[in-house]
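1. please work out how this folds:
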Amino acid sequence: MARSINKVILIGNLTRDPEMRYTPDGQPVTTFGVATNRYWKTKEGEQKEDVEFHNIVAWGKLAEICSQILKKGKRVYVEGRLKTQSWEGKDGVNRSRTEIVVSDMVALDPRSAGGYEPESREEPEIVVEEESQEKKKPVKKAQKASLKEKENAEEISEDDIPF
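-> Below you'll find the predicted structure:
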């Protein structure tokens, strides 16, 4: 018997802030919406756009992370599987809803990646120990990264570059 695949990958923008709830047994679940756009030109050369709205569900630790760092309007990558739920409404009408159950998520907006935006845009000072262990010198993050890069730098010849 052939194997089947149920996998969805989307990159889009959140249509609403994530909403986190808990199941009766304490399992966190977060829901949010993502919009994706498709663009094309008609035979006459007119630019057209189609927008799809997707219902997204995250469970467990991923649900907690989504509710902390994602916000309406932010760009996000989600990967997961399709799941369709069916039920009978109070009015007796059969209803269904297709959603994407997330297995992986990446916040694509640089400032939303940490879920926290400091009021000041200055880099915090970090204390770095010098060789003498007695003196400590405050260094900004960018300077610290630059120092590490210099320490780890190797000579690279043109023969080592694959292109």
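2. okay, CA-based contacts and neighbour counts for the rest of this
-> Will do.
3. count the residues that sit near residue 22.
-> Residues within reach of residue 22, counting by other CA atoms under 10 Å, total 13.
4. residues contacting the closest residue to it other than its chain neighbours?
-> By the measure of CA to CA, 6 or more residues apart in numbering, the closest residue to residue 22 outside its immediate chain neighbours is residue 28, 4.5 Å from it. Under the criterion of CA atoms under 8 Å, 6 or more residues apart in numbering, the contact list for residue 28 reads 20-22, 59-61, 63-64.
5. please give the structure of this sequence too, so both can be compared:
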Amino acid sequence: MSQFTLTFEGNLAAKPELEYTATGQALCRLRVAHNRRRKTEGQWVDTTPMWAQVTAWGELAERCAELSKGDTVVVNARDDLNVWPFIRQDGTAGGVLEVTAENVSLSMRFAGAQPVADDRPATNAWDPTTTEPTTAEAERELQDA
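-> Modelled structure (predicted):
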């Protein structure tokens, strides 16, 4: 069986909306604008954005709720997508892509990521003083457990 996965990058157009179903299942709705740029006669030109309504479920939904309007995200979507056409105020046709997220992550393409200090001491895997249990020690631990 083959599976189609759609991956796209865009900016959150609004704060994510977290809800819970009657059974307690978390769901989060994200409105994402995929801004396409094209180079025309040596100049970058913004085209009409593609809009996506992304739904995330479970733990992913709760994590997505921590995102903020304006964040650039990368969405990996399942193959159960729908397109809802509409007419813009200027009379041109448009559409909203509706997808279910398999994964949503922050895009690092334009982000100014800062390293975060970790309080744990670094370990050197090649340090000869680092000991690993021998097979016999590991077997004894399993028997004692």
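6. with distance to residue 127 of structure 1 added, can I get the contacts of residue 28 of structure 1 in TSV?
-> Putting the contacts of residue 28 of structure 1 into TSV (distance: CA to CA, whole Å) gives the following:
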residue	distance to residue 127 of structure 1
20	38
21	40
22	41
59	38
60	36
61	32
63	35
64	32
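7. between the residues you listed, which is nearest residue 45 of structure 1?
-> Distance ranking of the contacts of residue 28 of structure 1 against residue 45 of structure 1, using CA to CA, places residue 63 first at 43.0 Å.
8. what's the match for that closest one in structure 2?
-> With TM-score structural alignment as the criterion, residue 63 of structure 1 lines up with residue 61 in structure 2.
9. how about the secondary structure of that match?
-> Look at residue 61 of structure 2: counting by DSSP: H, G, I helix; E, B strand; the rest coil, its state is helix.
10. and residue 84 of structure 2, what does it touch?
-> 95-98.
11. before we move on, what about residue 78 of structure 1?
-> Residues 8-11, 102-106 are the ones in contact with residue 78 of structure 1 under the rule CA under 8 Å, 6+ apart.
12. within the helices and strands, which one has residue 56 of structure 1?
-> Assignment of secondary structure by DSSP states H and E places residue 56 of structure 1 within strand 47-59.
13. residue in structure 2 matching residue 83 of structure 1?
-> Aligned against structure 2 by TM-score structural alignment, residue 83 of structure 1 finds its counterpart in residue 81.
14. excluding chain neighbours, what is closest to its match?
-> Spatial nearest neighbour of residue 81 of structure 2, excluding adjacent residues (CA to CA, 6+ apart): residue 99 at 4.7 Å.
15. show me what the helix or strand in which that neighbour is found is packed up against.
-> When elements are defined using DSSP H and E, residue 99 of structure 2 is found to belong to strand 93-106. Secondary structure elements in contact with strand 93-106 of structure 2, counted by 3 or more CA pairs under 8 Å, 6 or more residues apart in numbering; DSSP states H and E, are strand 50-57, helix 58-64, strand 72-77, strand 82-87.
16. mind putting these in a markdown table, distance to residue 13 of structure 2 included?
-> A markdown table is the format used below for these (distance: least, CA to CA, whole Å):
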| stretch | distance to residue 13 of structure 2 |
| --- | --- |
| strand 50-57 | 9 |
| helix 58-64 | 14 |
| strand 72-77 | 10 |
| strand 82-87 | 18 |
